[in-house]
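Undergrad: sequence? don't have it. structure:
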């Protein structure tokens, strides 16, 4: 049965590759930066990292939207404080019939552990020994994508529950085939993730918890042999359906695929957005 399924995927893979060049496909980028939340929850400052990567219109869009957002006041020892946080904003570009483009903000996440902080979950060095394996079927099909995992950790930093909340592809194609490729990438990411270990919080309000949920992106990107690395700022965007981890009581749909490559977002860390996103 597995050989038959692999054969079907490979036989249809050319359809996905051909469709990936369609003018209907959207493009997307994660705009990285920082923000400062005032004591009343308003945004005091917004900084976009490496603005030249995105272009001034996109930078202006993000700055304007974020500056109007309102967050739950950040408390320290029960009192509201001014707080600085990382931000990752997903911007999606769509082509209009007249050849111009529309841009909208699709999601945002805050307070990941890019910086070494003992207040949030961090990756353990041992994880480098268990990288996800690029599935053969996806390589032959020239299929690329990102798997967004939710992992529940125990106090030893071990993964006790794991689920692929969303799988985005860089290819268009028939829905049944895309579903198969999403499953192939998700299986690969989950197999690796179940072997990972993490450093749990030892300071801050999350340190006393019995378990933690983290969200981790796993990226699958192809590069031709001896070719220079591709510019991955803007990539084809074919989002998959969102399925929240079953153990989460209040999943954050806005943050589902708004994670930077290599980041780890800990539930409960970072400011909580109260506003709706400006979709433009």
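TA: Arrived safely, thanks for sending. No experiment lies behind these values; they were computed from the predicted model shown.
Undergrad: please count neighbours and contacts with C-alpha atoms only from this point.
TA: Will do.
Undergrad: quick one: neighbours of the closest residue to residue 151 other than its chain neighbours, just the number.
TA: Excluding the flanking residues, the one nearest residue 151 by Cα to Cα, 6 or more residues apart in numbering is residue 162, at 4.5 Å. Residue 162 has 21 neighbours, counted by other Cα atoms under 10 Å.
Undergrad: try this one side by side with the last:
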């Protein structure tokens, strides 16, 4: 991109970054917690982690919904067992014409509580040294966002294909400007991700696969001084378009952004809902 065009984009984004909220802005949080599943896959108990961070009404809504979910039974040596699993639920707030807000559950992901489990992909230690660089033009413009990656991992643990399934930006502005910054964030994130390696599953039902799909979110945030800022609970952003990973037949646009930042989720791993939470 020519320098003059970059300068125009920066000026445009600087002017609109704090403008009034457009209709396509979305506010959401990932609510973390744990579930205890009965042998038949029903939810026995729901615990919300630090529920005061989200507010009691949100915590109560997630708890009530989760108690209606039905999972495939968790098996150990072929037999259904009582299981405790972790839960990450994306809750979206929408502003109504009367000024009040409504909340809905957009997506959810679930995982094994055992951090030492070898049934799924896990990060190699070397990945910590290959962090994506904040795109310089985005940093100068104060543009923040999250890139949701889908990575194809071979049996040696290397990334053989990579897609940015969605890029959400915490700024508003002309579509052309937002598209440009989404592309820049996706490009720099993918450049780093293609160098990452993973420890592949060696136990469980996924161990025999010839490849796996990992989903990893990467968030770019700044504080008032233009420096990296710790994650906040609630975020407001413009959702980007969804691009399905071409090699995956299990991609779910409702759950792509319900993954914990800096975490890796293995497609097909962990407990699965028998009935979609949208139907529950």
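TA: That came in fine, so what should we check first? Predicted model, so just to flag it, every value in this text is computed and none were measured.
Undergrad: I'd say the residue nearest to residue 151 of structure 1 and residue 152 touch.
TA: Yes: using Cα atoms under 8 Å, residue 162 of structure 1 makes contact with residue 152 at a distance of 6.4 Å.
Undergrad: what segments of the stretch 101-250 of structure 1 are helices?
TA: Remark: helices assigned in the stretch 101-250 of structure 1 by DSSP state H, counting those that start in this stretch are 136-140, 175-193.
Undergrad: closest to residue 107 of structure 1 out of those?
TA: helix 175-193 (20.5 Å; Cα to Cα).
Undergrad: check which residues of that closest one are buried.
TA: Using 16 or more other Cα atoms under 10 Å as the test for burial, helix 175-193 of structure 1 gives 177-178, 181-182, 184-190, 192-193.
Undergrad: cool, stretch 121-137 of structure 2 as well?
TA: Across stretch 121-137 of structure 2, burial judged by 16+ other Cα under 10 Å covers 121-123, 131-132, 134-135, 137.
Undergrad: which one of those is nearest residue 262 of structure 2?
TA: Closest approach between the buried residues of stretch 121-137 of structure 2 and residue 262 of structure 2, by Cα to Cα: residue 123, at 9.7 Å.
Undergrad: can I get the buried residues of helix 175-193 of structure 1 in a markdown table with distance to residue 32 of structure 1?
TA: Formatted as a markdown table, the buried residues of helix 175-193 of structure 1 follow (distance: Cα to Cα, whole Å):
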| residue | distance to residue 32 of structure 1 |
| --- | --- |
| 177 | 32 |
| 178 | 28 |
| 181 | 28 |
| 182 | 26 |
| 184 | 29 |
| 185 | 25 |
| 186 | 25 |
| 187 | 28 |
| 188 | 27 |
| 189 | 24 |
| 190 | 26 |
| 192 | 26 |
| 193 | 25 |
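Undergrad: the helix or strand that residue 60 of structure 1 is a member of vs structure 2, average distance?
TA: Taking DSSP states H and E as the definition, residue 60 of structure 1 sits inside helix 56-67. Superposing on structure 2 and averaging over aligned pairs (mean Cα distance after the TM-score superposition for structure 1), helix 56-67 of structure 1 comes out at 0.5 Å.
Undergrad: contacts for that helix, please.
TA: With contact meaning Cα atoms under 8 Å, 6 or more residues apart in numbering, helix 56-67 of structure 1 is reached by 42-48, 51, 89, 91, 103, 105, 277-278.
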